[in-house]
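Participant: Mind folding the following:
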Amino acid sequence: MTGTVTTTELARRTALEVLGGAPDDLTLRRFLHGLPGVDAVGLEQRSAGLGTRSIKTTSKAWALDTIIRLIDLTTLEGADTPGKVRSLVSKAKLPDASDPSCPSVAAVCVYGDMVPHAVEALGSRHGDPDDGGISVAAVATAFPSGRASLAVKLADTRDAVQAGADEIDMVIDRGAFLAGRYGQVFDQIVAVKDACRREDGTSASLKVILETGELNTYDNIKRASWLGILAGGDFIKTSTGKVSPAATLPVTLLMLEAVRDWHRLTGAKVGVKPAGGIRSSKDAVKYLVHVAETVGEEWLQPHLFRFGASSLLNDVLLQRQKLTTGHYSGPDYVTID
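Facilitator: The predicted structure follows:
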């Protein structure tokens, strides 16, 4: 916040400077289609290479604990109940009940109507995950399809924020994006970001879900990543977890490269959240390596990187227990030094 200028206004000003004009369809098309094309073979080879490195034995415990600290523990089912959310929060606060030294996760991610139950269950643990607290993230904007009017999407967002959500995970209008209506997608992200603003002047963090499995090409994913960043998203997120394919390492690498290039261009840092289909500690470590080798180890903290997952935590806890007891049969880790 600078004076009376909102973060939304600052983001728009930055976008105007980068774009060299108003963020309408024409200007955005010129910029997005002017980005260098993605070398698919090269991208996949880089990703595969990063996935083969090994981590020092002494870093295994660090890697497992880091993964836990970066997890958004998620339940997004039509059958969710207050009781299920309370159980999720209990696990988020103390993932391994047999080991008080086990770190807590970064956030719990729920539907908007479950936010009050999550906030209540967290109690004094509700807070900034960078300071040891646990955030409440809410999916919004007619998740997962995004098929609703802007008024409904904004109401959905405001309701979740007023209920106590610290983070909003919105979905872009993939239909509008694929039809080339970039200005519409940009304006909707800006409007949702503005709806994240609270009465006291603070704002919930905004994660922009691209649903990469529906974008068809790496070039589209790169353009959507830049569009989400230009519109002021605090994070860009791969997927809702409801569409296959969800998160993949090459796609996440591509999004990390966009974040890296934005940081080099503007000095601003944007987070990345791969979500959906990440189930093993072995795979999660590969994501840590992709982050460290692309944007730097400073991104390995909750306000800049998250895993969206429901089952990943169980495998990480299993590997952590094996490492602690000396009966470890986990993955070959990757050095990030």
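
Participant: hey, let's count contacts and neighbours off CA atoms from now on
Facilitator: Will do.

Participant: which residues touch the nearest residue to residue 28 once chain neighbours are set aside?
Facilitator: Among residues not flanking residue 28 along the chain, residue 182 sits closest, at 6.4 Å (CA to CA, 6 or more residues apart in numbering). Taking CA atoms under 8 Å, 6 or more residues apart in numbering as the contact definition, residue 182 lies against 24, 25, 28, 29, 176, 227.

Participant: How about residue 141?
Facilitator: By CA under 8 Å, 6+ apart, residue 141 lies in contact with 148, 152, 153, 154, 156, 157, 170, 171.

Participant: And the residue nearest the centre of the chain, how close does it get to residue 257?
Facilitator: Centre of the chain computed as the mean C-alpha position; nearest residue by CA atoms, centre = their mean is residue 273, 2.5 Å away. Remark: distance between residue 273 and residue 257 (CA to CA, to the nearest Å) = 13 Å.

Participant: and what of residue 225?
Facilitator: For residue 225, the distance to residue 257 under the criterion CA to CA works out to 10 Å.

Participant: Please give the structure of this sequence too, so both can be compared:
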Amino acid sequence: MSSPAPTSPQPSPAPERGGAPAALSDVTASDSTLRRFLHGLPGVDAVGLEARAASLGTRSIKTTAKAYAIDLAISMVDLTTLEGADTPGKVRALGAKAVRPDPSDRTAPATAAVCVYPDMVATAKEAVAGSTVKVASVATAFPAGRAPLAVKLADVREAVAAGADEIDMVIDRGAFLAGNYRKVFDEITAVKEACGASARLKVIFETGELSTYDNIRRASWLGMLAGADFIKTSTGKVAVNATPANTLLMLEAVRDFRAQTGVQVGVKPAGGIRTTKDAIKFLVLVNETVGEDWLDNHWFRFGASSLLNDLLMQRQKLATGRYSGPDYVTVD
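Facilitator: Coordinates of the predicted model:
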């Protein structure tokens, strides 16, 4: 990655859409055309994909660029709490941390968002009021996605009505793995419509359950065709979450989708990204695969809960030359 540069203007958001862009509208005309398109995508060279991801992960980042990368990563974090034991107090504390990650250093950037369950959206909204921090809400019967469509849409509408800026939905993995692509497509377009004009939509594939890289590529294109503003790896609730290889594959998909349609879609790896070293590896993947257009929290996010603490500790070490240890940051 290059050295720090002046802050550039915020990229223009992707056009509001619910369904395939005009350039590819014919492929979603029927179940058969959609299936033909998805199964006509080039097969993934698993060995080549993993080798490239591993190679990019060895890139060395020097001190000045590292400081820039750490601040960029902090600004891309969706600070997340998705537990049954979540309380209003915990969400308010999370919101305060998102707005001012390091109370002792006002130069530390705010995070991109806080991500909570729908019933905590209003509390989170109050906690980040007046800041740049967005409120994201998981929805559609997260994390399993096993509910009737009417229930999923009610989940979304409740979160949007409470003030959610972003909706993180889960696809029906059972339908996808059974080859019922049209059902998945229709659910995504319905959720996109329920988001209205005020909320961006992130579509979670749960890549650890899709089994193959070919399935991840198909899911990526299916989500984008249906109107996703972001495609997201995982819920963080299964054994295999974001990896450099599956994120690289999704970055290649958004790059190729924009080349064909002119529509830019964001990417969010989530789950298992815990250290500054991990985060920088992912930023190198972004820079080398899709370039600077995606090096902004409007287009790239980290779904994380513990990552922020390590970023803050490494940031403090760069600034002072010493490592303060875990007591330097608040416990989530």
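
Participant: Kindly provide the TM-score of these chains.
Facilitator: In this superposition the chains share a TM-score of 0.91, using TM-score structural alignment, normalised by the length of the second structure; 311 aligned residues with a CA RMSD of 1.5 Å.

Participant: who's in contact with the counterpart of the residue nearest to the centre of the first structure in the second structure?
Facilitator: Residue mapping for residue 273 of the first structure onto the second structure gives residue 268, with TM-score structural alignment as the criterion. Residues in contact with residue 268 of the second structure, defined by CA under 8 Å, 6+ apart, are 230, 231, 232, 233, 300, 301, 302, 303.

Participant: what's the spacing between residue 268 of the second structure and residue 134 of the second structure?
Facilitator: The span separating residue 268 of the second structure from residue 134 of the second structure equals 15 Å under the rule CA to CA.

Participant: Residue 311 of the second structure looks like it's in a strand, true?
Facilitator: No. When classified by DSSP: H, G, I helix; E, B strand; the rest coil, residue 311 of the second structure is found to be helix rather than part of a strand.

Participant: Next up, the contacts around the residue mapped onto it from the first structure.
Facilitator: With TM-score structural alignment defining the correspondence, residue 311 of the second structure maps onto residue 316 in the first structure. Applying CA under 8 Å, 6+ apart to residue 316 of the first structure gives the contacts 64, 67, 68, 280, 281.

Participant: Kindly recompute the last result at 7 Å.
Facilitator: 64, 280, 281 (CA atoms under 7 Å, 6 or more residues apart in numbering).

Participant: neighbour-wise, which of residue 225 and residue 257 of the first structure wins?
Facilitator: In this view residue 225 of the first structure and residue 257 are compared by other CA atoms under 10 Å, and residue 225 has more residues nearby, 28 against 18.

Participant: if I line the two up, what does that one land on in the second structure?
Facilitator: Using TM-score structural alignment, residue 225 of the first structure pairs with residue 220 in the second structure.

Participant: didn't that match look like it was pressed against residue 250?
Facilitator: Yes. Using CA atoms under 7 Å, residue 220 of the second structure is in contact with residue 250, at 6.4 Å.

Participant: just the helices in the stretch 1-150 of the second structure please.
Facilitator: Using DSSP state H, counting those that start in this stretch, the helices of the stretch 1-150 of the second structure run over 31-39, 46-56, 63-75, 88-99, 121-127, 149-161.

Participant: In the first structure, which residues correspond to stretch 168-175 of the second structure?
Facilitator: Using TM-score structural alignment, stretch 168-175 of the second structure lines up with residues 169-176 of the first structure.

Participant: now stretch 98-118 of the second structure
Facilitator: Going by TM-score structural alignment: stretch 98-118 of the second structure matches residues 92-112.

Participant: Would you work out how far apart the start and end of that stretch are?
Facilitator: For stretch 92-112 of the first structure, the first-to-last residue distance is 18 Å (CA to CA).

Participant: ok, and what's touching it?
Facilitator: By CA under 7 Å, 6+ apart, the residues outside stretch 92-112 of the first structure that reach it are 65, 68-76, 89, 129, 134-140, 160, 302, 317.

Participant: Please, where are all the strands along the first structure?
Facilitator: Along the first structure, counting by DSSP state E, strands occupy 71-74, 107-111, 135-139, 167-171, 205-209, 235-237, 271-273, 307-309.

Participant: Need the counterpart of residue 18 of the first structure in the second structure.
Facilitator: Applying TM-score structural alignment, one finds that residue 18 of the first structure aligns to residue 24 in the second structure.

Participant: Counting neighbours, what do you get for its match?
Facilitator: By the other CA under 10 Å criterion, the neighbourhood of residue 24 of the second structure contains 15 residues.

Participant: need the contact list for it.
Facilitator: When contacts are counted by CA under 7 Å, 6+ apart, residue 24 of the second structure is found next to no other residue.

Participant: Can you tell me how far it is from residue 37 of the second structure?
Facilitator: Distance from residue 24 of the second structure to residue 37 of the second structure, counting by CA to CA: 10 Å.

Participant: now residue 48 of the second structure
Facilitator: Counting by CA to CA, the separation of residue 48 of the second structure from residue 37 of the second structure is 23 Å.

Participant: Nearest residue to residue 114 of the first structure in space, ignoring adjacent ones along the chain?
Facilitator: Leaving aside its sequence neighbours, residue 114 of the first structure sits nearest to residue 82 (CA to CA, 6+ apart; 6.7 Å).

Participant: How many residues are close by that neighbour?
Facilitator: Under the neighbour criterion other CA under 10 Å, residue 82 of the first structure is assigned a count of 15.

Participant: Ok, residue 193 of the second structure next?
Facilitator: Per other CA under 10 Å, the neighbour tally for residue 193 of the second structure reads 20.

Participant: separation between residue 158 of the first structure and residue 182 of the first structure?
Facilitator: Applying CA to CA, the value for residue 158 of the first structure to residue 182 of the first structure is 24 Å.

Participant: Over to residue 110 of the first structure?
Facilitator: Going from residue 110 of the first structure to residue 182 of the first structure by CA to CA gives 28 Å.

Participant: Check residue 16 of the first structure too.
Facilitator: From residue 16 of the first structure over to residue 182 of the first structure the distance is 15 Å, taken as CA to CA.

Participant: again, but for residue 76 of the first structure
Facilitator: Computed with CA to CA, the distance linking residue 76 of the first structure and residue 182 of the first structure is 28 Å.

Participant: Over to residue 75 of the first structure?
Facilitator: Remark: distance between residue 75 of the first structure and residue 182 of the first structure (CA to CA) = 31 Å.

Participant: For residue 109 of the first structure, see how far away the nearest residue in space to residue 192 of the first structure that is not next to it in sequence is.
Facilitator: Of all residues beyond its chain neighbours, the one nearest residue 192 of the first structure is residue 154 (5.9 Å), with distances taken as CA to CA, 6+ apart. Using CA to CA, one gets 19 Å for the distance from residue 154 of the first structure to residue 109 of the first structure.
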